[in-house]
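Novice: pasting the sequence and the predicted model now:
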Amino acid sequence: MGVLLEDRINKLKRRVDRMKENDTFFYLKTVENTSESRVLIDQKEKIMFASYNYLGLINHPKLKEAAIKAIEKYGVGTSGVRLLSGTTKVHEELEAKIAEFKGAEDAITYTSGYVTNLAAITSLYQRGDLVVIDKIDHASIIDGCILSGARYKTFLHNDMKSLEGILANSEEFVNKIVIVDGVYSMEGDVANLPEISRLAKKYNTKVMVDEAHSIGVLGKTGHGIEEYFGLKNTVDINMGTLSKTIPSVGGYIAGNKDMIDYLRHNSRPFIFSAPLPPVTAAVAKAALEVIEDEPERIENLHKNMKKFREGINSIGYNTGGSITAIVPLIIGNEKDTLNLCKMVNDEGIFICPILFPAIPKGTNRLRAHVLTNHTSQDIDKALDIFKKAGEKLGLI
């Protein structure tokens, strides 16, 4: 028996209204000075711990200059889809830069990271194929699997025995692929790429990695998960976003030239959607160049990640298996999670709660994002606020 649409809408409305009445609705806030480590929200300065601006590139002069030049040359949009009249020189330059950055033969861009995963999975895999995904892969990967019509199976998070159990019984499938997040967005841990690659070779399976949260974060120079593990050519399909560390909009797939050409002529989101505006493509290309030209940004991010993670662990919070710029403070109970969020926000930290059903029931959390432009004083103050709030609420 189905549930009336109006009832579903009203159920969510009641939950949101209840949070607003309790002053625990932390979403859809208007944020000023988004490029800084301290921002203004509701006319109050807060230390930003809810941003994807890991390398602090949003306000970088080179990116702003690239945007201005692109607008002056191309205006504010394109005249059609990429396949017809919507391809400009800057689109080609961006895709060439992405391919170079990822050590691939070619690349293709889409209008969002979400659409990119849908496009790749639905275009390359179909009924009769097998897609194997981590249980906590991003929603866009799951939706891509469902829309593709392929058989898809999930393995326990980062559990290589679980993965091998699936692959060992997959002889009937001609086309097989394992898809994982490089950095898991709710956990802050990293996919076990060396073992995934070994199993993929053993069972004649391709590998796709979503690097939304790993570009600019993983690896000594921020080139991502292969650099982090000291591997080369282990990923068949490199996916990433242009809207997190790279502060623009869109997503990309990088890989061998024949596959990319196939996507250009066969993926519906590419064929039937307007492309990235040239200005956003120019900004994304400039961001990739800055990542390579200014390695000190990655070095400082790694230093800040270590300082915050070790500090928050020493206080007594459960951060799971996080080793990256995403550091979850796993509380469990929704009420406790919201109370902690309210208390630290009141004291000067902007952070958002992640609640069921975005994550499994009973694992509600605050998700902290460490930035390269956090100062040592920012981190020390944040740790002090988290410590006092956690002790007052009896959580640590």
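Specialist: Thanks, I have the structure now.

Novice: going forward, measure contacts between C-alpha atoms and count neighbours the same way
Specialist: Noted.

Novice: strands of the stretch 51-200 of the chain, residue ranges please.
Specialist: Applying DSSP state E, counting those that start in this stretch to the stretch 51-200 of the chain gives strands spanning 106-110, 130-134, 151-155, 176-181.

Novice: okay, pairing it with this:
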Amino acid sequence: MIYEVENFPSREITIQNEKFLYFGGTAYLGLQTDKDFQEIFIDNIKKYGTNYGASRKANVQLAIYEKAENYLADFIGSEDCLTLSSGFLTGQMLVTYFHATNRQCFYAPATHEALHVLNTKNHESFDELVHDINHNLETTNKNPVLFLDSMLLNGKNYPDFEWLGKINLERITVAVDDSHGFGIVGKNGTGVYELLAKLNPRELFVCGSLGKGFGIQAGFIAGTKTSIENLRSTNMYAAASPAAPATMATLLASKKITDIKRKILLENIQHFISNISRIEQFKFLPNYPCFAFENEKLAAHLEKNKILVTNFNYPEEKDHLVLRIVLNANHTQNDIKRLTTLINNFS
């Protein structure tokens, strides 16, 4: 069932004058409703305005963008970084760039639509993907591009990316959407860039949203200086309006809050796991706040008891049902205790 709400869904939402605990969405650190974070954002809106529609190539340029991008590159561990107005747009920039150069492109299973253009499809299985890439490397002297998402709850990608070890990555450009990992996983929330860089791909790009882990409407692409400069020279970069400058300033000014929220989130994850009697009924990743399950009756049981979880068909109505419990940093231990008690008592 679809519910329309009037306020941002944080730990609680109100539906027809009734309060529900909410364990869904992607606001993992709960920054969007954090009062201190909001105050920083409001102050930056007063300084920079609500939007900045000029090209990043214009003759008048705001210094905050370069400051934010240098900060992100240093945080991620990449040589350089650029930002755009959304995570989806960063994926589209990468895929458009590589398809324009007629590179052979491969798509891992469950790769997000952000990394697709028309008529491109994901491989059905990782074994098939590895076979097809290796065959390509054996029969051509070209260097293909591999697109994938970082976070899959089946464990195929983060944290081990084991299947990548079966491919000669020295000839592969790897482009990864880390929207759901960046700000959450990795050392201090740095995501998967350094982890994948250790596998020594020919070239590495990591892109994604800053909305999930940092609470702002923007996207990023991390890579080498040469690679990022090539992207900055594209028409798409010149034509697209940038992220609002207030979001970039808020990113820089909110590090302390973000670090505190991340610590709380990790504590909530461990509290959930330690209080579930049968954790094997869920698919989940280390230190990650999403717990997938398959029993629709459990979702109905929770809803009957005033708890809503992620429960919808994705990406289209004809596609499979996504059932997930999603923790965020605004949940209290009592919230989680109530949730786990209901799950443990369900049969």
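Specialist: Perfect, I can see it now. These numbers were taken from a predicted model, which means no experiment stands behind them.

Novice: quick one on the thing from earlier: want to throw the strands of the stretch 51-200 of structure 1 into CSV with distance to Glu187 of structure 1 and mean neighbour count?
Specialist: Output for the strands of the stretch 51-200 of structure 1, formatted as CSV (distance: least, C-alpha to C-alpha, whole Å; neighbours: other C-alpha atoms under 10 Å):
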stretch, distance to Glu187 of structure 1, mean neighbour count
strand 106-110, 26, 25
strand 130-134, 13, 23
strand 151-155, 16, 17
strand 176-181, 11, 25
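
Novice: out of these, which gets nearest to Lys232 of structure 1?
Specialist: Closest approach to Lys232 of structure 1 among the strands of the stretch 51-200 of structure 1 is made by strand 106-110 (15.9 Å; C-alpha to C-alpha).

Novice: which bit of structure 2 covers the closest one?
Specialist: Aligned using TM-score structural alignment, strand 106-110 of structure 1 spans residues 80-84 in structure 2.

Novice: superposed on structure 1, what's the mean shift for the matching stretch?
Specialist: In the superposition with structure 1, the average deviation recorded for stretch 80-84 of structure 2 is 1.3 Å (mean C-alpha distance after the TM-score superposition for structure 1).

Novice: still on that earlier bit, mind putting the strands of the stretch 51-200 of structure 1 into a markdown table with distance to Leu340 of structure 1?
Specialist: Compiled in a markdown table, the strands of the stretch 51-200 of structure 1 are given as follows (distance: least, C-alpha to C-alpha, whole Å):
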| stretch | distance to Leu340 of structure 1 |
| --- | --- |
| strand 106-110 | 38 |
| strand 130-134 | 30 |
| strand 151-155 | 33 |
| strand 176-181 | 28 |
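
Novice: which one of those strands lies closest to Ile196 of structure 1?
Specialist: Of all these, strand 176-181 comes closest under C-alpha to C-alpha, at 8.0 Å.

Novice: that older thread, between the strands of the stretch 51-200 of structure 1, which one is nearest to Gly390 of structure 1?
Specialist: By C-alpha to C-alpha (comparing all of the strands of the stretch 51-200 of structure 1), the closest turns out to be strand 176-181, at 30.5 Å.

Novice: in structure 2, what stretch matches that closest one?
Specialist: Here strand 176-181 of structure 1 aligns to structure 2 at residues 144-149, judged by TM-score structural alignment.

Novice: how close does the closest residue to Lys29 of structure 1 other than its chain neighbours get to Phe155 of structure 1?
Specialist: Nearest residue to Lys29 of structure 1, sequence neighbours excluded (C-alpha to C-alpha, 6 or more residues apart in numbering): Ile41, at 7.1 Å. Taking C-alpha to C-alpha, to the nearest Å as the measure, Ile41 of structure 1 falls 40 Å from Phe155 of structure 1.

Novice: ok, the residue nearest to Ser150 of structure 2 when sequence neighbours are not counted to Ala300 of structure 2 distance?
Specialist: With C-alpha to C-alpha, 6+ apart as the criterion, Ser150 of structure 2 has its nearest non-adjacent residue at 5.2 Å, and that residue is Asp178. Noted for Asp178 of structure 2: a distance of 31 Å to Ala300 of structure 2, by C-alpha to C-alpha.

Novice: next one: Lys46 of structure 2
Specialist: Lys46 of structure 2 is 44 Å from Ala300 of structure 2, by C-alpha to C-alpha.

Novice: who has more neighbours, these two?
Specialist: Set Lys46 of structure 2 next to Ala300 and count neighbours by other C-alpha atoms under 10 Å: Ala300 wins out with 15 against 10.

Novice: which helices and strands does the longest helix belonging to structure 2 pack with?
Specialist: Secondary structure of structure 2 per DSSP state H: the longest helix is helix 255-275. Using 3 or more C-alpha pairs under 8 Å, 6 or more residues apart in numbering; DSSP states H and E as the contact test, the elements touching helix 255-275 of structure 2 are helix 333-345.

Novice: burial of the equivalent of Lys225 of structure 2 over in structure 1, as a residue count?
Specialist: In structure 1, the residue equivalent to Lys225 of structure 2 is Lys257, according to TM-score structural alignment. Neighbourhood size, Lys257 of structure 1 [other C-alpha under 10 Å]: 15.

Novice: check Ile260 of structure 2 too.
Specialist: By other C-alpha under 10 Å, 12 other residues sit near Ile260 of structure 2.

Novice: now Ile257 of structure 2
Specialist: By other C-alpha under 10 Å, neighbour count at Ile257 of structure 2 equals 15.

Novice: now do the contacts for it.
Specialist: Counting by C-alpha atoms under 8 Å, 6 or more residues apart in numbering, Ile257 of structure 2 touches Asp36, Phe37.
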